[in-house]
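K.L.:
kindly generate the corresponding structure for this input.
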Amino acid sequence: MANQTGRGGLHQHNLSQVLQQIFNNQPISRVEIAHRLNLNKSTVSALYNELDQQGYIHEIGAGSSTSAGGRKPMLVKINGRYGYTISFDLGFRHLHVIANYLDGRIIFQGRIQLQQHDLQEVLHRINDQIDRSLAADTTQQGLLGIGFSIHGVVAHNQIINSPFIDMGKLDLADYYQQRYHIPVLLENEANLVAIYQRDFGQATNEANILAISIHRGIGAGIILDGQLYRGRHGQAGEIGRSLMFTHDTDDQQYRKVEDFCSEDAIIEQVQHQTNRANLDRRTLVQLNQAGDAIVQASLNKFSRSIAKVIYNVAISLAPTAIYLSSPLIEAIPELLTAILAEIKALGLQTPIQLTTPANLAPLLGCCALVTHEVLNLQDYELSFTDLVN
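P.N.:
Sure, this is the predicted structure:
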């Protein structure tokens, strides 16, 4: 939120607080807002009327009267039909998309197969999804903002590094801002999983959480004191690049963590040992179900290795809760059981839960990020939990 001082700054702060209270506690009355914010009723009514004129809120009828009787208070909630956001997860083989009303309710979601993983195909698919959403739109203000989940390093709303797609000289945010004249936000996929858990998920009351995303690589989203921690140049949480020593340290024989316990690492190990080509997650799951000894040995090694990674990160950051996001673990639930057993043996007491479905978390995290932006509530907590469950 822009820094403001004086009377104008106070007014904007109070307006934001009223909007936040409506978003987080809907349906709610003006009396309850005044009570929660310790503001007088006339001030809240003026702010309420301003939000009503802007179209952000919607009255739904009278609530229950108090024990003292009197007029029943009018209840209000966020006007979800004010507009919508659309978010994309730029994966390796697929493009995932979701559209949400302003209050977070899902309009549609989809998964698009990428035939040729090049920039022009990706842009064509994205443009097609946006144009389709605009053609079917029935909201008052239409498309309010666009978000992108990036499997790579993002800083200052630009892709610094991504192993999946070469953007060349294209500034993705600027491209879509110029095309649609609305806010466009880019964020790291693991960071968005952390935002999802903070705003949509089970961590709405947790100030310090860690979201570990295990896909082709390994990354971590870090929430400290309720805020996303990105670090220098957006590189916080790049735990897959941490080093693991494989022999005597004097020989300096070491490899990256993701070379041992990412999804790609497991697939590569199995391919090497079985001479299979084009192995993917689905085939890996099928081989495990069939009792393939090589696959099961690799998965056991994965469980032990990822448990150590989680332990090391947890004792460094001391989060109150840890959330794992992994399509592989989601497809093979016994992996989570094995990981938790390993972590318990290491003595870590931090609660650990699996984020499901893994492909939806970054998209909803992206929705939350963009919604904060379009409501100008970047520094205010928003809870979507009761809106989508």
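K.L.:
going forward, measure contacts and count neighbours with C-alpha atoms only.
P.N.:
OK.
K.L.:
burial count for the residue lying closest to Ser133 once chain neighbours are set aside?
P.N.:
Spatial nearest neighbour of Ser133, excluding adjacent residues (C-alpha to C-alpha, 6 or more residues apart in numbering): Ala99 at 8.0 Å. Residues contacting Ala99 under the criterion other C-alpha atoms under 10 Å number 25.
K.L.:
now show me the structure for the sequence below, then we'll compare the two:
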Amino acid sequence: MRVLNSLSDLNVMRILRLIYLEKKISRVDIASRLAMDKSTVTKITSELCTKNLIREAEVGNSGPQGGRKPVFLELNGQYAAIGGIEINSEHFYALILNLSGNLIFEYTEKINPDEYLKIGFMGFFKKALSVIKKHAEKINIRLLGIGVGVPSLVDYAEGKIINSIPLMIYKPVEFTKEASKIAKIPVFIDNDARCCCYTEKSNCENSAREKNMMYVMIQYRQQKPVKGSQKDISVGFGFKLGGKVYRGTNSLAGEFRSMMWNPESKNQFSNSTNYIEDLSDTKKINPLFKELAKNVAFIVNLLNLDIVYAGGIDEKYTTKIVQYIREEILYLWPYEKNVCPDIKTSEPHDRVVSEGAALMVLDRLFSVPEFSDNMKQEVLYAALWI
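P.N.:
As a prediction, this is how the structure comes out:
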């Protein structure tokens, strides 16, 4: 197995990561951006082209002084693929992204409560994995890894599910160890809201103003995968700070309970003691959304964030939440001049978590690890060279 044990290997990963982030970039720009010798860049990119990991994309325009036109390089999307899975209380989602991060397959299925009681969370992971593997075999593309996003407390570094009320997991589960054995490839897991950060991160990676981001995930679904379970609103936060997804100590960052919460409440907010039975019930929904906006605005102003995304439910509701957040940010800002960050609705699609989970693995695959990084990075890296 090829391992990361030399400066040469690290230079390979630096180049691959830059190509991954930029999508298309010339050899000259790679050398300039990474402060590397042009001959070194040429040698490494030639090897990567020979192995079909990257390819020449197109020829650019000459500079103002004329001269040779630059040839852009890009990842070869067909070289391999990554799977993404979301499992929640109502559905599971499965998809495949190619090495360039482009969607090539997606699938969704409702979770039957009786079946969930019988096979549980791991049973549905196996079902989603089977869907992904069958399609990968059908289109003859190699899977390098699987990312999983779930509504739960997750220890990302250890690959553990600590607790999940929506999935009825009440004691720690060594998920990635068991899942990787089942899948026979590396499997990673994270909280669903943090997975959403990767989906939006891939859209704004090269913007200097979008290094500090919050994703507000608002979900309206059954509380548990059991018959008769009531629907309600639940909220979780994901953060990207300094260009990196922030997890906090023990990977517990992003758990939400309103600052106005009281012990009599049955949910995360102060102003509702009953379940939300219908999102069109504006008497219940609008006060809840406004309370959420106050909490979000406090964090945005405190951390001076660049951008906030709201997603997870129908766009007509997230549009209203975005409006409330803007109003609260301006209201709570203590000075005359305020530079309000971008507040946006997330792209409305059901695969935002599963796509983010797959992108999480791609981001890790094309990272530049320390020598002390764990074995899964080595396995992912080695898989590139098979």
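K.L.:
still on that earlier bit, surely the residue nearest to Ser133 of the first structure touches Gln109?
P.N.:
Yes: applying C-alpha atoms under 8 Å, one finds Ala99 of the first structure in contact with Gln109, separated by 6.4 Å.
K.L.:
ok, how many other residues are close to Glu255 of the second structure?
P.N.:
A count of neighbours around Glu255 of the second structure, defined by other C-alpha under 10 Å, yields 13.
K.L.:
any idea what it aligns with in the first structure?
P.N.:
Counting by TM-score structural alignment, Glu255 of the second structure lines up with Glu238 in the first structure.
K.L.:
same check, this time on Phe298 of the second structure
P.N.:
Per TM-score structural alignment, Phe298 of the second structure is aligned with Asn312.
K.L.:
on contacts alone, who are the packing partners of the helix or strand where Ile112 of the first structure lies?
P.N.:
Ile112 of the first structure is located in strand 106-113, with elements delineated by DSSP states H and E. Under the contact criterion of 3 or more C-alpha pairs under 8 Å, 6 or more residues apart in numbering; DSSP states H and E, strand 106-113 of the first structure touches strand 94-101.
K.L.:
list the buried residues of the strand it packs on.
P.N.:
Leu95, His96, Val97, Ile98, Ala99, Asn100, Tyr101 (16 or more other C-alpha atoms under 10 Å).
K.L.:
look up how far Ile214 of the first structure lies from the first one.
P.N.:
Per C-alpha to C-alpha, to the nearest Å, Leu95 of the first structure is found 18 Å from Ile214 of the first structure.
K.L.:
what's near enough to touch Phe147 of the second structure?
P.N.:
Not Phe; residue 147 of the second structure is Gly. 82-85, 187-189, 354, 357-361 (C-alpha atoms under 8 Å, 6 or more residues apart in numbering).
K.L.:
that one in helix, strand or coil?
P.N.:
At Gly147 of the second structure the chain is in strand, as set by DSSP: H, G, I helix; E, B strand; the rest coil.
K.L.:
what lines up with it in the first structure?
P.N.:
So, by TM-score structural alignment, Gly147 of the second structure is matched to Gly147.
K.L.:
distance of that match from Ala314 of the first structure?
P.N.:
For Gly147 of the first structure relative to Ala314 of the first structure (C-alpha to C-alpha), the value is 29 Å.
K.L.:
with His372 of the first structure instead?
P.N.:
Distance of His372 of the first structure to Ala314 of the first structure, given as C-alpha to C-alpha: 28 Å.
K.L.:
what do you get for Val257 of the first structure?
P.N.:
When Val257 of the first structure is compared with Ala314 of the first structure (using C-alpha to C-alpha), they lie 15 Å apart.
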